[in-house]
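*Asks:* the amino acid sequence is not available; the structure is as follows:
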């Protein structure tokens, strides 16, 4: 019996796969537990439509991320930090402060968890902060740290 899986089933397949299983296994395990449905023409068409819809949504999310990347890479953020001798800063600039400054200065609400800042910024100057907007899209935000 051919079955379309509605959930991942260990040692059988992933969600959306069409697999061939024994009739008893399908009747007694997969169908009662709603792990899958019989692969009729109607169900196959529903699966195709659902996959097309998911692909369309994923493409829309990707397109939004590309547009946001363009906005972020045009912008600059300026932060003032107290400094001592030799341009050393007292404290550091963290991703939380950068996210707050981005909201105030350019009006973009950027999640601080998406900023891939390896270490807090501890020097005066211009820094590029990578922001992961999508698995395929990473933007570079220019952050200018000045003496207060």
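*Replies:* Right, received. Where do you want to start? Model, not experiment: these values are computed from the prediction.

*Asks:* only C-alpha atoms from now on, for both contacts and neighbour counts.
*Replies:* Will do.

*Asks:* tell me which element residue 132 is part of?
*Replies:* According to DSSP states H and E, residue 132 maps onto strand 125-134.

*Asks:* just give me the residue closest to the centre of the chain.
*Replies:* residue 134 (4.1 Å; C-alpha atoms, centre = their mean).

*Asks:* quick one: it from residue 6, how far?
*Replies:* 26 Å (C-alpha to C-alpha, to the nearest Å).

*Asks:* over to residue 106?
*Replies:* Distance from residue 106 to residue 6, by C-alpha to C-alpha: 44 Å.

*Asks:* quick check: longest helix of the protein.
*Replies:* helix 41-74 (DSSP state H).

*Asks:* next, the buried residues of that helix.
*Replies:* Within helix 41-74, the residues that count as buried by 16 or more other C-alpha atoms under 10 Å are 44, 47, 62, 65, 66, 68, 69, 72.

*Asks:* follow the chain on from it and name the next helix or strand.
*Replies:* strand 76-81.

*Asks:* quick one: distance of that next one to the chain centre.
*Replies:* 26 Å (C-alpha atoms, centre = their mean, to the nearest Å).

*Asks:* name the next helix or strand downstream of that strand, please.
*Replies:* Next along the chain from strand 76-81, counting by DSSP H and E, comes strand 88-93.

*Asks:* which residues does that following strand contact?
*Replies:* Contact with strand 88-93 is made by 81, 82, 83, 84, 120, 121, 122, 123, 124, as judged by C-alpha atoms under 8 Å, 6 or more residues apart in numbering.

*Asks:* ok, and here's another one to check against it:
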């Protein structure tokens, strides 16, 4: 086999580019490395994720799902709607769930205590003037009025966001005529 000449080891060059002399010929061992592709194993088709938001027809916040890798990569990850299931994320989600459960338990106990107080006190009467036919016009019975009355009776302030008005009897029966 014939020895490789300098011209056969170099890539094509334009005529204006000077050729190296015979002593400075680049060989295959001195060239820049070519592109090397290394297989990393089989690609995972599915990913275990935890949803960070409610997604219609997929799941609710905190659900653990097995989804396709493309769905996670192209939809869930860019929109920030899910994170990969790792031990750290799983532990964080469990702590968050315990905190939420403790808060629900505290709110339920407060509501039960408030219900016991209302049972012992009885009905509240809030005198307001009514018109013809025992009708109350305008906004004479406001939530802040009832809130203030409850605060006076109970001795401590209620959170106004938890006050929902519902009457067992019509308001006109409570009117002063």
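*Replies:* Received the coordinates, thanks. Treat the numbers as computed from the prediction; the structure is a model and nothing was measured.

*Asks:* residue contacts, the residue nearest to the centre of the first structure?
*Replies:* 62, 65.

*Asks:* next one: it from residue 61 of the first structure, what distance?
*Replies:* In this view, residue 134 of the first structure and residue 61 of the first structure are 8 Å apart by C-alpha to C-alpha.

*Asks:* next one: residue 100 of the first structure
*Replies:* Applying C-alpha to C-alpha, the value for residue 100 of the first structure to residue 61 of the first structure is 24 Å.

*Asks:* pretty sure residue 65 of the second structure belongs to a strand, no?
*Replies:* Yes - assessed by DSSP: H, G, I helix; E, B strand; the rest coil, residue 65 of the second structure belongs to a strand.

*Asks:* now which residue in the first structure aligns to it?
*Replies:* The pairwise alignment with the first structure assigns residue 65 of the second structure to residue 19, based on TM-score structural alignment.

*Asks:* could you point out the helix or strand that follows the strand holding residue 132 of the first structure?
*Replies:* strand 137-147.

*Asks:* what angle sits between that following strand and strand 125-134?
*Replies:* Strand 137-147 of the first structure runs at 150 degrees relative to strand 125-134, counting by axes from the mean of the first three to the mean of the last three C-alpha atoms, to 10 degrees.

*Asks:* contacts for strand 137-147 of the first structure?
*Replies:* Residues beyond strand 137-147 of the first structure that count as contacts (C-alpha under 8 Å, 6+ apart) turn out to be 62, 65-66, 69-70, 72-73, 75-83, 98, 123-133.

*Asks:* buried ones in it?
*Replies:* 138, 139, 140, 141, 142, 143, 145, 146.

*Asks:* what about the match of residue 65 of the second structure, neighbour count?
*Replies:* Residues lying near residue 19 of the first structure (other C-alpha atoms under 10 Å) number 16.

*Asks:* residues in contact with it?
*Replies:* Contact analysis of residue 19 of the first structure by C-alpha under 8 Å, 6+ apart lists 2, 3, 4, 5, 12, 13.

*Asks:* now it: how far from residue 26 of the first structure?
*Replies:* 10 Å.

*Asks:* shared neighbours, the two?
*Replies:* Jointly contacting residue 19 of the first structure and residue 26 under the rule C-alpha under 8 Å, 6+ apart are residue 3.

*Asks:* could you measure the aligned residue in the first structure for residue 105 of the second structure against residue 138 of the first structure, distance?
*Replies:* Counting by TM-score structural alignment, residue 105 of the second structure lines up with residue 59 in the first structure. With distances taken as C-alpha to C-alpha, residue 59 of the first structure is found 16 Å from residue 138 of the first structure.

*Asks:* same check on residue 90 of the first structure?
*Replies:* Distance, residue 90 of the first structure to residue 138 of the first structure, by C-alpha to C-alpha: 30 Å.

*Asks:* likewise for residue 66 of the first structure?
*Replies:* As judged by C-alpha to C-alpha, residue 66 of the first structure and residue 138 of the first structure stand 9 Å apart.

*Asks:* now do residue 32 of the first structure
*Replies:* Between residue 32 of the first structure and residue 138 of the first structure the distance is 44 Å, computed by C-alpha to C-alpha.

*Asks:* still on that earlier bit, now render the buried residues of helix 41-74 of the first structure as JSON lines, adding distance to residue 116 of the first structure.
*Replies:* Below are these laid out as JSON lines (distance: C-alpha to C-alpha, whole Å):
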{"residue": "44", "distance to residue 116 of the first structure": "42"}
{"residue": "47", "distance to residue 116 of the first structure": "37"}
{"residue": "62", "distance to residue 116 of the first structure": "19"}
{"residue": "65", "distance to residue 116 of the first structure": "16"}
{"residue": "66", "distance to residue 116 of the first structure": "18"}
{"residue": "68", "distance to residue 116 of the first structure": "16"}
{"residue": "69", "distance to residue 116 of the first structure": "15"}
{"residue": "72", "distance to residue 116 of the first structure": "14"}
